[in-house]
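A.B. asks: How does the following fold in three dimensions:
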Amino acid sequence: MTQTAQVKQTFPNGTAQVAVVRQGACAHNCSECGGCMTAAQPTVTALAQNAVGAREGELVVVETENAQLMGIIAFVYLVPMVLLIAGYLVAQAFGLTQGWCILAAVAAFAVSILLVVALDRRVKRRRALQFRIVAVQEV
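C.D. replies: The predicted structure is shown next:
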């Protein structure tokens, strides 16, 4: 997956801190929406490998592995819904009342949130999601 980012800071070890406008907040089609003259767009900052020698303030193209990113996205969105439904159905299979089924679904959903938080910490600790600057955009 590629995104446009702005280099905020460069480091001597060949990395750079980049700010990426969240895709959901910006369609990157400025001619149709009037550009970025609106309210501040939500941004995400991340470290990226700076093999192209981008400098502070430059707009760059940042890339990450699609397969790994899609796996993380699938886990974050699907696991909570699957566990929510599974919690309800398992409780129902045991013949519990609707109130207990709902409680079991909420408990299973809470467990899924803990799993998502654990995944987030693991990804951050292992730096499993690596960003690379692949090109400097011409203005």
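A.B. asks: Every contact and neighbour count from this point should use C-alpha atoms.
C.D. replies: OK.
A.B. asks: Just to check, residue 123 is in contact with residue 129?
C.D. replies: Yes: between residue 123 and residue 129 there is a contact under Cα atoms under 8 Å: 6.6 Å.
A.B. asks: ok, residue 1 - contacts?
C.D. replies: 63, 64, 65, 66 (Cα atoms under 8 Å, 6 or more residues apart in numbering).
A.B. asks: Out of these, which sit inside strands?
C.D. replies: Using DSSP state E, the members of the contacts of residue 1 that fall in strands are residue 63.
A.B. asks: What remains of the contacts of residue 1 if I keep only buried residues?
C.D. replies: 63, 64 (16 or more other Cα atoms under 10 Å).
A.B. asks: to compare against the first, here's another:
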Amino acid sequence: MEEQGLVLENRGDEALVKITRHSLCSRCAQKCPMASMEHETDEIEVLVSNPVGAEKGQLVKIEMGEKSLVTASLLIYLVPVIFLIAGYFAGIYLSGFIYDTTPGETAGIIGSIVFLLLSFLVVSYIDKKLGQKQKYQPVIKKIIGSSEQ
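C.D. replies: This is a model prediction of the structure:
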């Protein structure tokens, strides 16, 4: 994935970069009704690796590996769903031991909610661990030019 951004601050091996994100429709060449509507843009500030030595005010190309992006997306979207389903069955299974009756839907729903909340903690922990690895860090690949502010 490639993005362009403006360097706000040089911090040696890292740089603080402002990236303007656009919706996918805003970049689409099709002339469908969705493309003609106003689309949301969002400015974010990201701390990125700066091996090229970009300075404040320069426009840069930032890149993050596709494989890393897919792995992060799977983590964020699939882990909570897996925990949600596992929590439902765990709730039903455990309710048989606790209430000594036929497993109920309520126990499954409660188990789903508990496991879903637990999944957010697990995702947060894994995110911190993966965030420390270099391959999951965005990197400035080249300096495009300067920006007049």
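A.B. asks: would you turn the contacts of residue 1 of the first structure into JSON lines with distance to residue 35 of the first structure?
C.D. replies: Output for those, formatted as JSON lines (distance: Cα to Cα, whole Å):
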{"residue": "63", "distance to residue 35 of the first structure": "23"}
{"residue": "64", "distance to residue 35 of the first structure": "26"}
{"residue": "65", "distance to residue 35 of the first structure": "28"}
{"residue": "66", "distance to residue 35 of the first structure": "28"}
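A.B. asks: helix, strand or coil for the residue lying farthest from the centre of the first structure?
C.D. replies: What lies farthest from the middle of the first structure is residue 95; by Cα atoms, centre = their mean that is 39.1 Å. Taken by DSSP: H, G, I helix; E, B strand; the rest coil, the conformation at residue 95 of the first structure corresponds to coil.
A.B. asks: any idea which strand is longest in the first structure?
C.D. replies: Under DSSP E, the first structure gives strand 2-10 as its longest strand.
A.B. asks: Would you point out which residue is most central in the first structure?
C.D. replies: So for the first structure, Cα atoms, centre = their mean, it's residue 73, sitting 7.2 Å from the centre.
A.B. asks: distance from the longest strand of the first structure to the second structure after superposition?
C.D. replies: Taken over the aligned residues, the distance from strand 2-10 of the first structure to the second structure averages 1.1 Å (mean Cα distance after the TM-score superposition for the first structure).
A.B. asks: for that strand, packing partners?
C.D. replies: Judged by 3 or more Cα pairs under 8 Å, 6 or more residues apart in numbering; DSSP states H and E, the packing partners of strand 2-10 of the first structure are strand 15-21, strand 59-63.
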